[in-house]
Each structure stands twice: as structure tokens, then as C-alpha cells.
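**Student:** coords below, sequence missing:
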């Protein structure tokens, strides 16, 4: 059975953000991730992590304006100066939280210029922070129309082209199923590149129980493949978070 982390941007939203760390620990999680933790003081988040003996698995590099703005901008031409400035700020934050991975969001873009911009930014970031595990993640077109990185073949080609030891793949099982329709085949194709995993039911993006994905079989499959990293619950609970956590005890 994999080791599970809680995405505090999705789970335990019945509580103020800073109280979710305690709730995650009380519910059996030993690690958490936060999409964009930048509205809180890093010192306060770090204190909560220490108080509850939680690991910070992942944070995202901040897009310009998540509330109504672009979803990242690593692939958006003419934004390289801003990318570098925000990357340096994000790395400082990640180090204070001892985050294991940082996701660099591509943003909405298309075409050859966007691809070259994306690869140039990723290569620069990997060189700028060689001690940090950086990840990219394909997102499906239904949830993120126009998002540049929207398929796994492109992601693997980019990773091969850059070939940086600290740059890998964030594998979201929900997005993989939505993009390809075959989660298990996609995992097998990508497994050598995967640094971090996220889960939710498809197509609802709710608790990882019902839907198109057989999660007991998937958990067994990734264990068999040798994956030993965290598997983060990134879904929208149908009720209170604690009422839907029985999936953590599903037999495999």
C-alpha cells in the first residue's frame, strides 16, 4: 500500500488553512502538500509542520494570479523575466518548508515559440536550483482548456530533451485517466520519470473510490512497479473530509 499525503488546498476545507495541518495528522496522514502557500508566512507553516510532525511533499510555483488569472506561465512567451523572479522567490519558500518537490506550471500557450520558451525556462530552473526536485504535470483539457502541457508524450519528450537529473514528472492519476483513458498503460510508459503521484476519482474528481479508476488495483500496480514516493489525495470531498477517508483502508 502506498504512503498517502493530504492536499490541504482540497482537503479539510471545513477549517481555516492553518488548522488543516492538525486535522490531517489526526486523520492519519504523515505528509501534506499545498498548491500555493504564499499567502501565509512560511515560518508559521513550518511551525505547524514541525508541531504535527508532517512532511511537506510539494508546492506549486505561483502563477501570476490564481484567482481568475493564468494557470502558470513557464511556457508563455515574453514572461521569462517574471518566471525567473518568481522562481527564485518560490525556491526560498520551498526551502523554508523543506518541500520535497516544486511543480512548475506551464500556463496557457501553444506553438513552437511556447515550447522553446518552456524548455528554456525549465532548463534554467533546473540549473539554478540543482538541489531541488522540480516536476512538470500534464493537465487535461476539460479542467484546463488551453493549458500548454496537456499530454504525456510531450512531457516525456521535454524531460528527455532537457535531461536534468532534478527534473521529473508529477503523475496525477485523475488527469492521466482523463487525458488517455488508460491509466495503467500511461503509468507503465511514464514510471521511470515519476517523482510524485496525486489521486482522485475520474471523472468526478472526488474520493478515489468509485468511477473509472480501480484504485485498489492501481495502488497494487504502483507498489509492484517499485514506486516508493508519496501519493497525495487531491480531490474535492463530497461531504466533510473525514467522512470520506475510508478509501485509505481499501484492500489491494
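**Tutor:** It's in. Note that this is a predicted model, so its numbers are computed, not measured.

**Student:** Please make it C-alpha for all contacts and neighbour counts, starting now.
**Tutor:** Noted.

**Student:** and residue 135, that's in a strand?
**Tutor:** Yes: in this structure, residue 135 lies within a strand as judged by DSSP: H, G, I helix; E, B strand; the rest coil.

**Student:** Run a quick neighbour tally on it.
**Tutor:** Other residues near residue 135 number 25, with proximity taken as other Cα atoms under 10 Å.

**Student:** show me what contacts it?
**Tutor:** 101-104, 167-170, 195 (Cα atoms under 8 Å, 6 or more residues apart in numbering).

**Student:** next structured bit after the helix or strand that contains residue 168?
**Tutor:** Per DSSP states H and E, residue 168 falls inside strand 167-172. Next in sequence after strand 167-172, counting helices and strands by DSSP H and E, comes helix 173-180.

**Student:** Any idea how many residues pack against residue 1?
**Tutor:** Residues near residue 1, counting by other Cα under 10 Å, number 17.

**Student:** wait, doesn't it sit right on residue 217?
**Tutor:** No: between residue 1 and residue 217 there is no contact under Cα atoms under 8 Å: 10.4 Å.

**Student:** three-state assignment of residue 56?
**Tutor:** strand.

**Student:** Number of residues surrounding residue 43?
**Tutor:** Counted with other Cα under 10 Å, residues neighbouring residue 43 total 12.

**Student:** who are the neighbours in contact with it?
**Tutor:** residue 96.

**Student:** any idea which element it lies in?
**Tutor:** helix 42-51.

**Student:** Sort out which residues of stretch 37-55 are buried, please.
**Tutor:** Judged by neighbour count using 16 or more other Cα atoms under 10 Å, the buried positions of stretch 37-55 are 37-38, 42, 45-46, 48-49, 52, 54-55.

**Student:** sorry, that was for stretch 53-65
**Tutor:** Buried residues in stretch 53-65 (16+ other Cα under 10 Å): 54-64.

**Student:** got it, and stretch 78-94?
**Tutor:** Going by 16+ other Cα under 10 Å, stretch 78-94 has these buried residues: 80, 83-84, 86-87, 90-91, 93-94.

**Student:** Next step: those residues restricted to helices.
**Tutor:** Those of the buried residues of stretch 78-94 mapping onto helices are 80, 83-84, 86-87, 90-91, 93-94, per DSSP state H.

**Student:** The structure to be compared is supplied as follows:
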């Protein structure tokens, strides 16, 4: 059975953040994810989980200066110490929240540079990325956690270092850590590559978490060009038993748009 997790950074934004846990539980979600927990104490978030009977399934490592446009540290040369500190902080939250996996955002390549400098930057980012992920996967393994990487489309996030599935698989294979897994976001994959069901079939051994959203506007999964009933049916038939994160922006109110999820236990 498909297990849906509410992304509380995007869903139930009609409520204050700590009230979104109750709203998600009331709508039938049994798992939650979000971008970042760090504006709140781990203990306050633990209380929200416990009071509403939901599981924490995923969150991201600190991304650098998000407000200034940074989108992760893992591939950024010269920021290795900051990345390592971010991993320590994330694992502390994961321990308190009982969260089995965390996502390390890769970060952005420099955009205002000629082709030669871009190529040199990509090589430097790649080497830094592998080194940082080796460290982070080892630390996560000590804590009994999975570490995820996620290809993100370059239309929404121009310059993002990790943007295609084969690139991600090559990274997984280069690092060679059993607990380093793929965060497969069907929305991002559809924009960059399409052929979603074949990607799922091929990549399933690497996948640690799945996320969905309608394409191209990132609204509910029943809005747009992807026929999610067929995709989710195939995902379940393949034997995937992890969570499916609902990382979309409701077209109107969150509850009003949950009809698509009624076959999976949601209540609109």
C-alpha cells in the first residue's frame, strides 16, 4: 500500500507551522516531511509528532544561506567544514525526531562564468561532493540513518549541481555506501527526463524515498501532464514500501485539493 507523507513546507500553509502536524493527521496523513526543522527545537517538533500520531520521514540538512539563494553545501568547494557541521546538526534532529533519513542538498554551480571556468567548477564540485558524501554517509551509518541525494530540475533551480538520474546513480556507485540512497522526485524527473515508469523500474534498487507533484505547475498530482494513478500503481507493483512525499503547492486550499489521495486514505 502506498504510504503518503505530507510535506509541511508546502501543504497546510493555512496554519502556523506547528499546527500543520495536526492538520495533516486530520486529513489522513501518517507521515510528514518538510524542508528544514532548524527554526524550532527538536523537542518541540517531537512533541508535535507524538501528539498527532505521525512519523517524521524526511528533512534536509542545513542548506547554507537559503535567504541569500544558497541551495545546499554538499558540492561547494571551500565549505567542507560547514557541511560537516550541518551533518552533525541534522543527525541530532534525526535522533530526537526518530527520522530514518536526511537529504543533503548538493548546491549550485557558479552561473556567471565562461565555458572553461564552468567545466573546471564542475570538476571541483564533483570531487567535493564525493568527499563530503563519503563522510556524511559514514556518519549517518553510525547513527543508523540513511543519507539521500536528489536530482532537482534546473528550471526551478538554475545551476543546481545534481540534476539528472544517471548523474545521481554514478555518484551513488562512486561513493559505494549502502546507506546512501536516491531521493526520486517524479516532478523533477518529468521536467528533466520524462519516462517516469521506466525510470522507476530501473532505479528502484537505489531509491530510498519518492516525492510527487503535478507537472508543470507543481500543484496537486491530479493536475497536469502526469497520470499519477498509473505511476503509483506501478510503484506499488514493483514492491516499493517506502513513503511517498507530497511535495506540491495546492492550487487552492490544501484540504480542498486532497480528493486525488482518497484511494490512499486521505480525507478532503
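**Tutor:** Cool, got the structure. Here the structure is a predicted model, which means the values were calculated and not measured.

**Student:** how many neighbours does the counterpart of residue 162 of structure 2 in structure 1 have?
**Tutor:** Correspondence of residue 162 of structure 2 to structure 1, assessed by TM-score structural alignment: residue 149. By other Cα under 10 Å, 26 other residues sit near residue 149 of structure 1.

**Student:** From residue 105 of structure 1, how far off is the residue nearest to residue 149 of structure 1 when sequence neighbours are not counted?
**Tutor:** Closest residue to residue 149 of structure 1 apart from its sequence neighbours, by Cα to Cα, 6 or more residues apart in numbering: residue 138 at 5.0 Å. Distance from residue 138 of structure 1 to residue 105 of structure 1, counting by Cα to Cα, to the nearest Å: 9 Å.

**Student:** likewise residue 245 of structure 1?
**Tutor:** Note on residue 245 of structure 1: its distance to residue 105 of structure 1, by Cα to Cα, is 29 Å.

**Student:** and if you look at residue 242 of structure 1?
**Tutor:** 30 Å.

**Student:** More neighbours: these two, which one.
**Tutor:** residue 105 (25 against 14).

**Student:** Provide a list of residues in contact with the more buried one.
**Tutor:** Counting by Cα under 8 Å, 6+ apart, residue 105 of structure 1 has contacts 60-63, 71-74, 136-137.

**Student:** Inside helices: which ones of those residues?
**Tutor:** Among those, no member falls in helices (DSSP H).

**Student:** need the strands for the stretch 151-268 of structure 2, in chain order.
**Tutor:** Assigned strands in the stretch 151-268 of structure 2, in chain order: 180-185, 207-212, 243-246 (criterion: DSSP state E, counting those that start in this stretch).

**Student:** so which of the ones you listed gets nearest residue 171 of structure 2?
**Tutor:** Closest to residue 171 of structure 2 of the strands of the stretch 151-268 of structure 2, according to Cα to Cα: strand 180-185, at 9.5 Å.

**Student:** So which bit of structure 1 is the closest one matched to?
**Tutor:** Mapped onto structure 1 using TM-score structural alignment, strand 180-185 of structure 2 covers residues 167-172.

**Student:** My guess is residue 244 of structure 2 contacts residue 4. True?
**Tutor:** Yes: with contact defined as Cα under 8 Å, residue 244 of structure 2 reaches residue 4; the gap is 4.9 Å.

**Student:** Show me what residue 232 of structure 1 lines up with in structure 2.
**Tutor:** The equivalent of residue 232 of structure 1 in structure 2 is residue 245 (alignment by TM-score structural alignment).

**Student:** ok, now how distant is the closest residue to residue 93 of structure 1 other than its chain neighbours from residue 57 of structure 1?
**Tutor:** Computed as Cα to Cα, 6+ apart, the closest residue to residue 93 of structure 1 that is not its neighbour in sequence is residue 42, at 6.5 Å. According to Cα to Cα, residue 42 of structure 1 stands 15 Å off from residue 57 of structure 1.

**Student:** Same question for residue 34 of structure 1.
**Tutor:** Per Cα to Cα, residue 34 of structure 1 is found 8 Å from residue 57 of structure 1.

**Student:** can you check residue 12 of structure 1 too?
**Tutor:** 17 Å.

**Student:** Can you tell me the number of residues neighbouring the nearest residue to residue 182 of structure 1 once chain neighbours are set aside?
**Tutor:** Of all residues beyond its chain neighbours, the one nearest residue 182 of structure 1 is residue 176 (7.5 Å), with distances taken as Cα to Cα, 6+ apart. Residue 176 of structure 1: 25 surrounding residues under other Cα under 10 Å.

**Student:** Make sure residue 176 of structure 1 is actually in contact with residue 188.
**Tutor:** No: at 11.7 Å, residue 176 of structure 1 and residue 188 do not qualify as touching, with contact defined as Cα under 8 Å.

**Student:** Present the buried residues of stretch 53-65 of structure 1 as JSON lines; the columns should include distance to residue 143 of structure 1.
**Tutor:** Formatted as JSON lines, these follow (distance: Cα to Cα, whole Å):
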{"residue": "54", "distance to residue 143 of structure 1": "30"}
{"residue": "55", "distance to residue 143 of structure 1": "28"}
{"residue": "56", "distance to residue 143 of structure 1": "25"}
{"residue": "57", "distance to residue 143 of structure 1": "23"}
{"residue": "58", "distance to residue 143 of structure 1": "21"}
{"residue": "59", "distance to residue 143 of structure 1": "20"}
{"residue": "60", "distance to residue 143 of structure 1": "17"}
{"residue": "61", "distance to residue 143 of structure 1": "19"}
{"residue": "62", "distance to residue 143 of structure 1": "18"}
{"residue": "63", "distance to residue 143 of structure 1": "16"}
{"residue": "64", "distance to residue 143 of structure 1": "19"}
